[in-house]
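A.B. asks: just a sequence and a predicted model for now, questions to come.
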Amino acid sequence: MPDAGARTIDLPSLANAEDLLGHNGGTLGVLPRDTLALLLLASGALADRLAELDRATSYASVLRPTWTALAALAPEAIGQQAEVSPEDTGSHTDPQTSETVNNAGRYTAFGTSAGQWTWVDGGGLGAKLSISGALQELSGPLAGTARTNLGAASQAAMDAAEAAIATKASQAAMSAAEAAIATKAGQDDLDALTGVVGGKADAAAVQALDVRTESIEMRIQTLDPDFAGFSYAVADADGTALVIYDLEGQLVISEPDEDVFDPDFSEAIWAVVGQNDLVAQLLRRDGSMAFPGGMGTDTYRVTDIDGDFSENVLTVVDRDDKVLQRIDRAGNVYFPASDQDGSSKPAPTVRRPRVHETLALDINHHVMNGQSNSIGSATYLPVSDPQDVAFSGGIFLQAEETANTLVGIGTVTPEQGIIWNAIQQMKFLIQGSDDYSADEDYEAGDYVILPSSHGTSGASIANLSKGGSTGSYEDALHGVDEAVRLAAAEGKATAVQSLSWVQGESDRYDTAAEYKTKLQAMLADYRADIAARTGQSHDFIVLIYQPSGNQYSFPTGELVPNTIAQAIFEASEEDPRIIIAAPMYQAPHADALHPTSAGKQLVGMQWGKVLYKRVYRGEDWRPVEPRRITKHSARVITIKFHVPEAPLLFDTTNVVDPGDYGFTVEDDSGFVSIASVDLINSDTVRITTSTDIGTNPKLGYAYYGIGGNGGGPITGARGCLRDSDPTVGADGSTNLWNWAETFQKPIPYVKGA
């Protein structure tokens, strides 16, 4: 070429340039610097590397607490990124390089078999830089473009990019770049290319980026518009799916994108949305949570949920601290309320607000007395907490056993089924299980339980009371004395927290008024004598059951009122410290008066649930009981119930319907025929009679048994009404629903009126 002026070799070197001089097909012209960069990225070695990075970042980055945990994991693809927490301070031999490397740091996959991870560097969470700091590091001719496209690339990444240009990419790459200009790619295509640079750089190239930002762009509408491939998503204020769980429970993290379900997000920061964009959960701008899909109007603050996160990196809980979802430190995702993770776990219990003052001491004594069901054997739950204690003489303690010590509960032989299962269930709920968090006030060892039982089989209430012929009352007080003595010897405090009364079958011929008088007198003696021994200033709660088999000894076929159950109901109405833990008609019976071993385990677990709620937590727990009975017309009655966990249900699977679900209507003329019994909302039953209701009407439920029949869900005095309590027993399978109390009340009726 002829010399047309200054030679390029004689021109000064520039540290930067706005554009370059070039030729194409004989035409000389100016090529802007940014266009050249895009051409180099369009094809050739650099484009191939970007494609490789694109494939690698199509898989979510993995975070594991230890190298051991990561080594057990098989990569999804070569190039997948991973990181081990800086808390793992050990070292190991790299499986690819055979060099000794730190456990903590970043890794990339060199194969797809378990353990094929090679150490990259010690960056990531252990050495992350802020975006602003990273931007300040940038220099060189591509720094401005990098700030636009990469946002926070490190100097090393920029040097690598400059080196790629300096080495002059191959002719094939240049030809491809020229072709791209010739086709005049649209701005959208160019933006997409710069997006590849900005969004697909891996950890080795962009060291300053936090590993948590290495994620997949995931739009709900384009990915899965009908939720066919995933179960739900967490969306941000822009409507973007931030977290998605597929139908196999796998977690996918995404970046913010377009609005798909909420036009303004005036109240919420993010939401959990389900199929048809229905909002299931909101995080409000004031930090509180709401559950529009059914959790009610109550809210809680995120900061009030969590303790120390010793096991999980993410936990989603409801207002009662029930864990709906959790991710453990090994990266496993669990959905405790379902079987999505392939396991079956007990459902949590619902925690209601505390209403009553509670006073937990060093040793919390729970006493039981009564007749055979108070001391009979059962199917036994395993020990929930080995720190609970028992008398060395056993749970069944008599006055002549004086040389007692306190021993671990696991060292005594379980013989008294209801009390044993009650304390295991109670502690199971206190300390939590695999599916939900422990009670927020509980720390290991801060609520030690001491159970004792002192009943006598076949005894009447008179013979079990103070001065009675059985000596059971005195045995119980001896247990209180022993607890006080042994606690004092260890410098500890003790108190009786509950008295359980399991009796009534031997007094089946008493009227309700007669038995209630005896019960109230006996309980008054217990309160005075126990307080005198323990010095406690707070009252203990009395838990009690309603028998369902008392009709067995009456003439066959005779309609027999359950007067003992009625007396207990009336006593609990008059004294709120008396709680009916369960009617016995729900429990399968082995004979007329005694539940089966499984039935006594069921009663014990229900007992433990009530002890937990009313005694430990101080909730205002009451059973399913009538609050108001209203006569609306000559033939229509409604009964509004207190319902621990709505809604009410008629259950004829677990209790055989005795007719009209156990309800009866009477007036001065006798029984009034019932045309229908219906649930009209979550807490109200409507009864329609076939004829007009006469004077002095009364409504009964589970009140009558048939003479000659035993107790229980098939032949006992029974009914089919229960609530929907989600609590499952510590056995992992038994539903602990609350069944309606036995009662008979006048029409109309208002509780407390």
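C.D. replies: Noted; the coordinates are in hand. Remember, it's a predicted structure, so these values are computed and weren't measured experimentally.
A.B. asks: from now on I want contacts and neighbour counts done on CA atoms only, so please keep to that.
C.D. replies: Will do.
A.B. asks: okay, strands next: where are they in the stretch 651-753 of the chain?
C.D. replies: In the stretch 651-753 of the chain, the strands defined using DSSP state E, counting those that start in this stretch lie at 663-667, 670-671, 674-679, 684-689, 698-701, 704-706, 721-722, 743-746, 749-750.
A.B. asks: with adjacent residues omitted, what lies nearest to Arg33?
C.D. replies: Residue nearest to Arg33 in three dimensions, not counting chain neighbours: Asp19, with 4.7 Å by CA to CA, 6 or more residues apart in numbering.
A.B. asks: same question for Ala587.
C.D. replies: Excluding the flanking residues, the one nearest Ala587 by CA to CA, 6+ apart is Gly599, at 4.8 Å.
A.B. asks: now for the one you found, how many residues are close by?
C.D. replies: 22 (other CA atoms under 10 Å).
A.B. asks: which residues are in contact with Glu443?
C.D. replies: Going by CA atoms under 8 Å, 6 or more residues apart in numbering, Glu443 touches Gln431.
A.B. asks: for it, give its distance to Leu523.
C.D. replies: Here Glu443 is placed at a distance of 33 Å from Leu523 (CA to CA, to the nearest Å).
A.B. asks: here comes the other one, which I'd like you to weigh against the first:
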Amino acid sequence: MALNNTGNPVPSASPLDRADNTLIFDELVTAQNKDEVPSRLGDPLKTWHKIQKGIEEQLIAGGHIFSDEPTGRAAVENDQYFFSQSADPNVSKTLWKRLSISESEFIANDPSALPFELLKPSENDAQEYAWVLVDENGRAAIGVKDDGTFEAFSLAIGSSETGALTPELAQKYAWAIIDSDGRVAIGVRRDGSFEAANLSGRSAISSVPGLYTHQLNFIINAGQSLGEGSDGAITTTQEYDNVGFPARSLNPSSYLPLTVANTQVGTRGESPMYGTLGHIKQLILQESGLAYPQNDYQLLTANNCYGGTPIVDLSKGGATGAYEQSISQIESGTLIALNEGRSFTLQAVTWTQGERDIVDGTLRDDYLASLLALQRDYNEDAKLVTGQFNDVVLITYQTCREGSQETVASAQLAASEISPHIFLACPTYQLSFYDFQHIDAASSKVLGGYYGLVYKRVIIDQKEWEPLKPIGSACVGSAIDLFFNKSGLTLDVTNIPLQPNYGFSVVDALGDALTISAVRIISPNRVRLEVASPAQPEWRVRYGWNNAQDRSDAFTGGCGNLRDSQGDSLTYEGFPLHNWCVIFEYEV
């Protein structure tokens, strides 16, 4: 089919140009006899076939390895990472970070390729093995036969069998090879990481835990004013290798270093998206030991938020066109990554919206239906564009604005409980507000840090995530016990001023309030409420249904004092990332 060749400049909304782009994209992906395909304006683009031929060489080549640390330090700038050769025969290269012209910080050693090398089979083994891992004397350690069987020393397995594992090992490993004493020689943990015991007296081999499937990973920042940005800029220089499209861009042709100046709407300041990407990279470094030059896993974002806008206008076909901007950015990211020889996917949408719908009186069930539909639309449309298999997750906050408890706040929590692809990161009452519904710049970055934590846990670590909430109850005389899904519970009156009954209330079947005489934590995950009489059917415990009292900032919405202790060991930008209890209503 011939192209229309309109010659229209970029960007173009012409249906003829979109038709041309579809044909060009199809040829880029499927052509096996071409190295390049011209764009609709005649610029040469590499085909996926060409990229595949060169990708192995690119991966093996890696970055430049300097002869020693001083030489590498002289060749780079402050805060840049570099590799140098090592004098240690057991270390192939060393990663450094330049601190100044005279000093570098040691980051990590890469293990030596010796005494084992991954080799194509020799002539003698060619008929038996597809590849084999041998020592310097040619003795096989592990190998894969042509029929797909994995072989290790004297034990061969053809499938992932766990029947021989003890119950204790089966909880830890998906499969493993064990010796006669039950010690694991080689195995795959249930989090997907590979582990091998000490071989020939050398250091143990262990892959870095985590799932890093794609090279360019898109995270869309969607919502209204709290997502759009606050009143001051913090991220004024690029963090790690994070990049972004210009805000609200349609069919962008390139991405930029992720800074407020490059990627923000007008004069807006800090947006949660900067903290989202920054904290993901920080967690990868802190928890997995991977500095970003070592990890071919780049993060890309775009700010597609519109202040004062209801969910319907931000959804597919909505009045703002925000959803369509996002889809055009997915298309652009796919083509840009393809031309760079890299894989691309839409991993997540962060959702910071709900205040407008509270003002407009949107009903709980209507908001819930819209939020579930929004995630489904992003998931389906992204897969049509990128061809990805991974599902797109939606990470939301819980709005705590006054009047939200029965409507939007409840719907956001319900969505996270209904959909396996929607995750509620945190409420917002623990943040600092400069007016009754807007958070300051530092809190905007911290909110992004919460989003980044959920992303790391769900997408990279492949773990379950829930916010702090009740999961069961029991009545003991006139006491009501609530069981929570996290331990280390604390009633914090330091970070949040003491609220009436620490934010808890109890109502009867008619909705009338009952008197609470005491609230206390009686075990690491259990809160006891003392009421005047034994609980009756249809009594409900509420949390955060009050209006905040005695705050030092301008916040007036629902809040309480219950949190866990996660932030004792996990902080971002100096802020302890405790899990603060969500606003809820729970029938006992």
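C.D. replies: Received, thanks. The model shown is predicted, which means the values in this text are computed figures rather than measured ones.
A.B. asks: now the TM-score, please.
C.D. replies: Laid over one another, the chains give 0.60 as their TM-score (TM-score structural alignment, normalised by the length of structure 2), with 391 aligned residues with a CA RMSD of 3.6 Å.
A.B. asks: just the helices in the stretch 1-150 of structure 2 please.
C.D. replies: Counting by DSSP state H, counting those that start in this stretch, one finds helices in the stretch 1-150 of structure 2 at the ranges 15-30, 48-61, 69-75.
A.B. asks: turn those helices into JSON lines, including distance to Ile460 of structure 2 and mean neighbour count.
C.D. replies: Below are the helices of the stretch 1-150 of structure 2 laid out as JSON lines (distance: least, CA to CA, whole Å; neighbours: other CA atoms under 10 Å):
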{"stretch": "helix 15-30", "distance to Ile460 of structure 2": "27", "mean neighbour count": "16"}
{"stretch": "helix 48-61", "distance to Ile460 of structure 2": "21", "mean neighbour count": "13"}
{"stretch": "helix 69-75", "distance to Ile460 of structure 2": "31", "mean neighbour count": "18"}
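A.B. asks: could you dump those into TSV with distance to Ser288 of structure 2 added?
C.D. replies: Shown next, in TSV, are these (distance: least, CA to CA, whole Å):
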stretch	distance to Ser288 of structure 2
helix 15-30	34
helix 48-61	20
helix 69-75	24
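A.B. asks: matching residues in structure 1 for stretch 316-335 of structure 2?
C.D. replies: Aligning stretch 316-335 of structure 2 against structure 1 (TM-score structural alignment) gives residues 466-485.
A.B. asks: for that stretch, buried residues please.
C.D. replies: 466, 470-485 (16 or more other CA atoms under 10 Å).
A.B. asks: so which of the residues you listed belong to helices?
C.D. replies: Mapping the buried residues of stretch 466-485 of structure 1 onto helices (DSSP state H) picks out 472-485.
A.B. asks: follow-up on the earlier one: among the helices of the stretch 1-150 of structure 2, which is nearest Thr396 of structure 2?
C.D. replies: Counting by CA to CA, Thr396 of structure 2 lies closest to helix 15-30 out of the helices of the stretch 1-150 of structure 2; the figure is 32.4 Å.
A.B. asks: so the closest one matches what in structure 1?
C.D. replies: So helix 15-30 of structure 2 sits over no part of structure 1, by TM-score structural alignment.
A.B. asks: packing partners for that helix?
C.D. replies: On a contact count with 3 or more CA pairs under 8 Å, 6 or more residues apart in numbering; DSSP states H and E, helix 15-30 of structure 2 meets strand 36-38, helix 48-61.
A.B. asks: off-centre distance for the longest one?
C.D. replies: Taking the mean of its C-alpha atoms, helix 48-61 of structure 2 sits 27 Å from the chain's own mean (CA atoms, centre = their mean, to the nearest Å).
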